[in-house]
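> here is a sequence with its predicted model. Questions after.
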Amino acid sequence: MKPVDVGGQAVIEGVMMKKKSAYAVAIRKPDKEIVIDKKEFTSFAEKVKLFKLPILRGMLAFVESLIIGMRILTYSAEFFEVEDEKDKEPGKVDKFFNKVFGDKLDKVVIGFSVVLSILLAMGLFILLPLFISQLLKDYLPNPNLINLADGVVRVVIFLSYLKIISLMKDIQRVFQYHGAEHKSINCLEHEEALTVENIKKHSRLHKRCGTNFLLIVVMMSIIVLMIIDVRTFWLRLGVRLLCLPLIAGLSYEIIKWLGRSESKIAKIIAVPGLWLQNLTTREPDDSQIEVAIAALKEVLEKDEEDHQVCAQ
């Protein structure tokens, strides 16, 4: 098997594939037509070389993936607006924001969405476990046990969250596209032609999946935060916020190593994340695989074009 530097994400009725400095989003519209949007993307690391260093590159990749993710989710949602909403006259609030921000409104909305997502994630996976473990401190006098309780609560919340959203019908379709994304990349890594029949043979699980990354972040946070001995609520909160970029950076390095390595240790470490993908992926149908193929071929063609330009 040949690892490839391609990542992806499932969106509403579609798939995004990213390779180096470009990404392509393929969407199956309500009329069954597949539309593709291809974009250039220049990482901030190209401007500031410091962010190409280990750990720092993971911190940056985490932020940039959030930005791209919100951008493509917004794009895919545009095809599935309720018809009544399309014909409705913009309200006063819509007119005000259009007047203030003009052509930059989409960027403002994406930026706001990223910030809101981060705040909600921090509330659910940092503040809530911290609050619960703080209530237990009188019963757990050892600070390591308090931090361990914090971590266990965080794991339970994370798994419960994934289980709950996996029961939603609309999310299940997104998870099918997630499966199509993984199966397509697995097919590419096995150097087989990107056809529906070939892709159907491959696993819907992948070691470099974002689900693996999130699980590693959760587990890594337990290890890192058990090392630091602070007991007051505000100090513990401050430590968690300050350590979050470090934890994300370390987790990124681990997920990249898992993608490259075929060692027994790597396979053992990858097992929990692969198991968890049984929740976050579903077997796709042929039409969903066709969408994944369209996105993947588009981004691969772009990469080939770049190689040809460089060779000239």
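Structure received. Quick caveat: nothing in here was measured; it's all calculated off a predicted structure. Numbering: from 1, shown residues only.
> hey, let's count contacts and neighbours off CA atoms from now on
Noted.
> packing partners of the one helix or strand residue 170 maps to?
Following DSSP states H and E, one finds residue 170 within helix 169-189. Judged by 3 or more CA pairs under 8 Å, 6 or more residues apart in numbering; DSSP states H and E, helix 169-189 is in contact with strand 7-11, strand 14-19, helix 143-166, helix 196-200, helix 286-311.
> let's bring in a second model and compare:
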Amino acid sequence: MAEQSTAVYGGQAVIEGVMFAGRNVHVTAVRRKNQEIAFYEVPKKTSSNRFLAILKKIPFVRGIVGIVESAAKGSQHLNFSAEAYAEDETEPEGTEKKAEKEKEKWSLSMILGVAVVGVLSFVVGKLIFVSVPAFLESVIFGHAFSNKILHNLLEGVIKIGLLLFYLWFISKTPLMKRLFQYHGAEHKVISAYEAGAELTVGNVQKFTRLHYRCGSSFIIFTVLVGVVLYSFPIFTWDTIWERIWMRIVLLPAVIGISYEVLRWTNALRDIPILRYLGYPGLWLQLLTTKEPNDDQVAVSIASFNRMRELDRQLRVS
């Protein structure tokens, strides 16, 4: 019980499955076409663990380290799930069905690309997400007024608008909808575990698909933190290019602070009034998660249980 009260686990939805990260291992479980559950297990390297463990204890630095680590591990597990999916979809079939599958696989490639960009957004794609809204705001409102704080607020509104449209658009794709269902299944399992409930499909389904400690919440916090940070008088600009360059330079600071805000809102989620501080992230999760079915929850439970089992074995050894 002591372990359950202190252990903090995270996860990630993949194609037809879920990845969970433990202290010593990352485990992905995916549902194959024959309904069997396949596992992909990657132990953490001890040599790098000590150095990373030190960095992860440093406030404002640990967030950046966590993003880079998640990007590396996440893409690896996404590739495994995509390959498993591709193998299942290459079985001999009729010509008409083959054409349909080829179209579906093209969609998968597009969606997988979107998912990978989502994982890597804080090291590569985030630059675009930072630059484009600043550029658009400058073009549309640049000469309308001189108040920099108001410019920053409008930039934040444009960012949120683009983000919501992006998520709404990709959620219309059937495969991405299933990915969002697995995202919901991941959250339900973590919530059930943190509540001390037995991890059965019936029990897990009773929990919410929204969770305070989610990457979706982190994204919205980067927007809000950015608006505040950019408004400091020291971070002024004269041209649109200075404005964009400043956003890029301040990106590590925005990430580091946003991670601390995420941890803070998670720690305060049981306090009646302060729990509302995390609601913007929960609202965004209404788009990035969907209610999972029982089979998807079963895969998530299998991944989580296998991760904890291997975690114990590796810790003992």
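Cool, got the structure. Values in this document were obtained by computation on a predicted structure and should not be read as measured data.
> returning to what we had before: pick the most buried one from the helices and strands packed on helix 169-189 of structure 1.
strand 14-19 (a mean of 27; mean count of other CA atoms under 10 Å).
> equivalent range in structure 2 for the next helix or strand after it?
Under the assignment DSSP H and E, the closest C-terminal helix or strand after strand 14-19 of structure 1 is strand 22-28. Per TM-score structural alignment, the counterpart of strand 22-28 of structure 1 in structure 2 is residues 25-31.
> average gap between that stretch and structure 1?
Here stretch 25-31 of structure 2, set against structure 1 after superposition, deviates by a mean of 0.6 Å using mean CA distance after the TM-score superposition for structure 1.
> residue 200 of structure 2 matches what in structure 1?
So residue 200 of structure 2 corresponds to residue 195, using TM-score structural alignment.
> wait, which of the helices and strands packed on helix 169-189 of structure 1 is closest to residue 98 of structure 1?
Closest to residue 98 of structure 1 of those is strand 7-11 (CA to CA; 26.0 Å).
> average offset of the helix ranked longest in structure 1 relative to structure 2?
Longest helix in structure 1, counting residues (DSSP state H): helix 233-260. When structure 2 is overlaid, helix 233-260 of structure 1 sits 1.4 Å from its aligned residues on average, using mean CA distance after the TM-score superposition for structure 1.
> just the buried residues of the helix or strand just after that helix, please?
Where DSSP H and E defines the elements, the next helix or strand beyond helix 233-260 of structure 1 is helix 264-280. Neighbour counts using 16 or more other CA atoms under 10 Å place 266, 269-270, 273-274, 276-277, 279-280 of helix 264-280 of structure 1 among the buried residues.
> then stretch 68-86 of structure 1?
Neighbour counts over stretch 68-86 of structure 1 (16+ other CA under 10 Å) mark 68-76 as buried.
> distance to residue 44 of structure 1 and secondary structure added to those, as a markdown table?
Below are those laid out as a markdown table (distance: CA to CA, whole Å; DSSP: H, G, I helix; E, B strand; the rest coil):
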| residue | distance to residue 44 of structure 1 | secondary structure |
| --- | --- | --- |
| 68 | 13 | helix |
| 69 | 16 | helix |
| 70 | 17 | helix |
| 71 | 17 | helix |
| 72 | 19 | helix |
| 73 | 21 | helix |
| 74 | 22 | helix |
| 75 | 22 | helix |
| 76 | 25 | helix |
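> quick one on the thing from earlier: what residues in structure 2 pair up with the longest helix of structure 1?
Counting by TM-score structural alignment, helix 233-260 of structure 1 sits on residues 240-267 of structure 2.
> same check, this time on stretch 270-290 of structure 1
Aligned by TM-score structural alignment, stretch 270-290 of structure 1 falls on residues 278-298 of structure 2.
> with stretch 167-175 of structure 1 instead?
With TM-score structural alignment as the criterion, stretch 167-175 of structure 1 aligns to 172-180.
> what does the matching stretch contact?
Applying CA atoms under 8 Å, 6 or more residues apart in numbering, the external contacts of stretch 172-180 of structure 2 come out as 13-17, 107-108, 111, 170-171, 288-290.
> tell me the gap between stretch 301-316 of structure 2 and the middle of its chain.
Distance of stretch 301-316 of structure 2 from its chain centroid, counting by CA atoms, centre = their mean, to the nearest Å, is 22 Å.
> hmm, residue 284 of structure 2 is touching residue 220, no?
Yes - using CA atoms under 8 Å, residue 284 of structure 2 is in contact with residue 220, at 7.5 Å.
> check the offset of stretch 297-309 of structure 2 from the chain's centre.
The answer for stretch 297-309 of structure 2 is 19 Å, by CA atoms, centre = their mean.
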